[in-house]
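1. After the sequence you'll find the predicted model.
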Amino acid sequence: MKVCVVGQGGREHAFASALARTADVVVTPGNPGIDGSTSAAPDEIDADLYVIGPEGPLADGLADRLRASGRLVFGPGADGAALESSKAWMKEVVSAAGVPTAAYAAFDGDPAGRRAAHAYLETLPPPYVVKTSGLAAGKGVLVTDELAEAHADVDAKLDGTAFGDAGRRIVIEEGMRGPEVSLFALCDGRRAVLLPTAVRDHKRIGDGDTGPNTGGMGCVSPLADVDRAACVELAALAFEPTLTELIRRGVDYRGVLYAGFMLTPDGPRLLEFNVRFGDPEAQVTLPRVENDLAQLLAGAAAGELIDEVVVSDDAMVCVVCAAEGYPAAPRTGDVIAGLERAREVPGVTVFCAGVGAGDGRETPSESLVTGGGRVLNVCGRGPDVSVARDRAYDAVRQLSWPGMTYRNDIAAAEAAAAAALRR
């Protein structure tokens, strides 16, 4: 089978690596660190299956256009992708489906909408949650205990200062507290099949969950506090009811549903749905799928999904190494040193995310430069979280470029929790 992966980051590198076990893979546009990258457009590539990685092309209708030309595509059409491209519509859908979620209200940027947004904020206790309704690369959410900061964020989003058109419609939600967890399910238009492993992302830039939100600074799977039985319970809460509601609305959803939950003292609540594999969550999930991934995704795309997805019990920890200035203004063009040494650490895979080609003067092992905010995804794998974490950080310490940024505490709490359960 020939598979075309659409995208250019670490998630797409993880897709390419996992699919290459059984398929011939091409990645468009890819990047200089991903084998099989090409500048050809997706519709110029003759493939048996197209796997669309990022949310942007999905929201723009790429899956619809490819299907209209007779191609087999893993990824929802623009109507289903609205679950992510319009958080306001997503909240409407899950509320209609009876999925437990935070109370909310949506507001536009006209004068009446702006006044209503500020008035609604005043009715809520902290923490205050303000989200762009549109796509913002995972960075469009403010969570704060400061009412003044929330008011300022409403204005910055609605007038386009913060996120352009993506923020001109916002969702303000009831604040919730508790640990977060992500789950994935594959959908074939009729049913959803769970990937039975939970993932926890670390969104903020700094240790101890400090600083601004990013696209994700690292993640860990599985979790000691969310076992497979709990995964099944969470899936029943969200995936099937939502897919049923989508079918009722005429949406033929073929792709992945990515559910983010908060485990509150009053029970789990859905935070969001995304319409693609998370990044970097995919990097600790896809390598552990034991099915033939190409056949699995092709079955979902064809409406003939198998009954069970098998995921290894191994643990994986991903540490994101970012460029200086990320997330506000990442610096690019710095030579990445130590990549081959990092890849030589046992149990480690390094996925290339924001990389560019060097000028040819570097050695073959150091021919890549920083080309984006999140540069490399360093993933350790082992029999438990502690071993996987140690391996990931051993590899991170082999890497360097000017201003390289990473968190030192990815999966620290999960490793401690796993160790406590063993005692």
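-> Received, thanks.
2. Every contact and neighbour count from this point should use C-alpha atoms.
-> Fine.
3. what's the nearest residue to Ala81 if we skip its chain neighbours?
-> Spatially, and ignoring its direct neighbours in sequence, Ala81 is nearest to Ala59 (5.2 Å; C-alpha to C-alpha, 6 or more residues apart in numbering).
4. residues in contact with the residue most central in space within the chain?
-> Central residue of the chain (C-alpha atoms, centre = their mean): Gly278, 1.7 Å from the mean position. Residues in contact with Gly278, defined by C-alpha atoms under 8 Å, 6 or more residues apart in numbering, are 11, 258.
5. adding another structure so you can compare the two:
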Amino acid sequence: MRILVIGNGGREHAIIAKLAQSSRISKIFCAPGNAGTALLADNVAIGVSEQEKLAQFAIEQSIDLTVVGPELPLLEGIVDQFEELNLPIFGPQKAAAIIEGSKTFAKDMMQKYNIPTGKYQAFTNSKEALTYVRQEGAPIVIKADGLAAGKGVVVAQTLEEAEKAIIEAMDDKIFGAAGDQVVIEECLIGQEVSLMAFVDGKNVAPMVVSQDHKAVFDGDKGPNTGGMGAYSPVPQIAGEVIQQAIETIIHPMVDAFQQEGIHYKGVLYAGLMITDEGPKVIEFNARFGDPETQVVLPRLKTDLVDVLLAVVEGRLGDLQIEWSDSAAVCVVMTSPGYPGSYPNGLEVTFPHRLNDHTVVIHAGTQEKNGRVITAGGRVLGVTSLGNTLQESQQRAYETVKQIRFEGAHYRKDIASKAIH
């Protein structure tokens, strides 16, 4: 089989690393890719939003399956365009991807179909939004309605922080049009868990759960990022609680799409808060999470190609998906200054040899004259497998310490919540 993966981040490199293990695959392409994907696939200089060029490439190269990594092309309708041309593609159509593209749409769907989530109000006027937070008080959560690369959410501990977040999003436009509308939510208390599921329109196959670390500094301090690392499994969350989330959140959401006449296929990602009242939804995404994919896919025992094709062809119900008992930890290394402004073009050096249980997933990298240089905020994700989280964590940090680039930043407590 010949496969095209769209995207240039860590998630796409992780997907390609898993696909490369399949005996069914003869060739992988990645558009546009990064320095890491180039080691396993042919990078193609086509941007994620260049739909017509991507479709043309898929036709010319006789691509058997296209896999969409990031949310932007999904929301721009790439799946719809490929399907019109009878090109097999993994990912939800535009009408389904809006679950990620609009926080208001997602919250309205949850309210309509009684899917547990926090209390909320949406605003298009900053004065009204400010009035509302002054009534509600802090802590409170401010979210830009549209896509903001994982950075459009502020968990405000004080009224001042909440007011600042509203003004920055709505008046100062720091997220552009994504902040024209904001959603203000009650602050849910508990532990966060990422639950992803394969969905073929009606059948649901949940993946193993993981936990992401959003804040930039140790101890969950500092501003939110696109993700500083992740681990799987999440032993401190009981299996029954995850089962409850599958039954009260994932299945009802897929049913809700059917009721709305929307065929949802691809990955449905639920960011959950495990509260005293049970699991509640913080957000939905319409694709594999990043960095969660880096720890979930290494635990998949079933051939990923078989799973993706079962989703695309609507036969997920016939497939028994197996997962390994091993533990995985991913530590993200970022450019200095991230999630604020940061330099690009810093040279990255790697150890001569990695241990057999570790893989370095490239995110914001490029190759230039035979060298790897930084080309983004999140530069690399170091993922290690082990029999226990402690073993995986130790292996990941051993490798992180051997990778060098100027001002490299990483959290030193990824997975510690589950170990101590």
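-> Received, thanks. Since this is a predicted model, take the numbers as computed values, not measurements.
6. and Val141 of structure 2, what pairs with it in structure 1?
-> In structure 1, the residue matched to Val141 of structure 2 (TM-score structural alignment) is Val129.
7. how about that match, secondary structure?
-> Put simply, Val129 of structure 1 is strand when judged by DSSP: H, G, I helix; E, B strand; the rest coil.
8. who touches it in this structure?
-> Residues near Val129 of structure 1 by C-alpha under 8 Å, 6+ apart: 141-144, 150, 172-175.
9. switch to 10 Å and redo it
-> Val129 of structure 1 is in contact with 104, 121, 141-145, 150, 153, 171-176, counting by C-alpha atoms under 10 Å, 6 or more residues apart in numbering.
10. now do Glu160 of structure 2
-> 134, 138 are the contacts of Glu160 of structure 2 under C-alpha under 10 Å, 6+ apart.
11. What residue in structure 1 is paired with it?
-> Under TM-score structural alignment, Glu160 of structure 2 pairs with Ala148 in structure 1.
12. wait, Asp307 of structure 1 sits on Leu194?
-> Yes: assessed by C-alpha atoms under 10 Å, Asp307 of structure 1 is found in contact with Leu194 at 9.3 Å.
13. Looking at the two, which is more packed in?
-> The residue with more neighbours, out of Asp307 of structure 1 and Leu194, is Leu194; 23 against 9, by other C-alpha atoms under 10 Å.
14. Can you give me the distance of the aligned partner of the more buried one in structure 2 to Gln320 of structure 2?
-> Correspondence of Leu194 of structure 1 to structure 2, assessed by TM-score structural alignment: Pro206. Using C-alpha to C-alpha, to the nearest Å, Pro206 of structure 2 is found at 11 Å from Gln320 of structure 2.
15. before we move on, the earlier item: can I get the buried part of the contacts of Val129 of structure 1 as one ChimeraX selection?
-> To isolate the buried ones among the contacts of Val129 of structure 1 in ChimeraX, judged by 16 or more other C-alpha atoms under 10 Å, type:
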select :104,121,141,142,143,150,153,171,172,173,174,175,176
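16. Between which two of the contacts of Val129 of structure 1 is the distance greatest?
-> Farthest apart among these by C-alpha to C-alpha are Asp153 and Met176. That separation is 18.4 Å.
17. The aligned partner of Glu322 of structure 2 in structure 1: what's it in contact with?
-> In structure 1, the residue equivalent to Glu322 of structure 2 is Val310, according to TM-score structural alignment. Applying C-alpha under 10 Å, 6+ apart, we find Val310 of structure 1 in contact with 194-197, 288-292.
18. mean deviation (superposed) between the strand or helix carrying the match of Glu160 of structure 2 and structure 2, please.
-> For Ala148 of structure 1, the host element (DSSP states H and E) is helix 147-158. Taken over the aligned residues, the distance from helix 147-158 of structure 1 to structure 2 averages 1.2 Å (mean C-alpha distance after the TM-score superposition for structure 1).
19. Can you name the element that comes right after that helix?
-> Helices and strands here follow DSSP H and E; after helix 147-158 of structure 1, the next one along the chain is strand 169-173.
20. distance between the ends of stretch 170-181 of structure 2?
-> Terminal-residue distance, stretch 170-181 of structure 2 (C-alpha to C-alpha): 7 Å.
21. From Met333 of structure 2, how far off is Val379 of structure 2?
-> For Val379 of structure 2, the distance to Met333 of structure 2 - C-alpha to C-alpha - is 6 Å.
22. overlap in contacts of those two?
-> Common neighbours of Val379 of structure 2 and Met333 (criterion: C-alpha under 10 Å, 6+ apart): 362-364, 405, 408-409.
23. which of those lies closest to Ser392 of structure 2?
-> His362 (18.7 Å).
24. What is the equivalent residue in structure 1 for the closest one?
-> Per TM-score structural alignment, His362 of structure 2 is aligned with Cys352.
25. show me the contacts for that match.
-> For Cys352 of structure 1, the contacting residues are 8-14, 30-34, 368, 370, 374-378, by C-alpha under 10 Å, 6+ apart.
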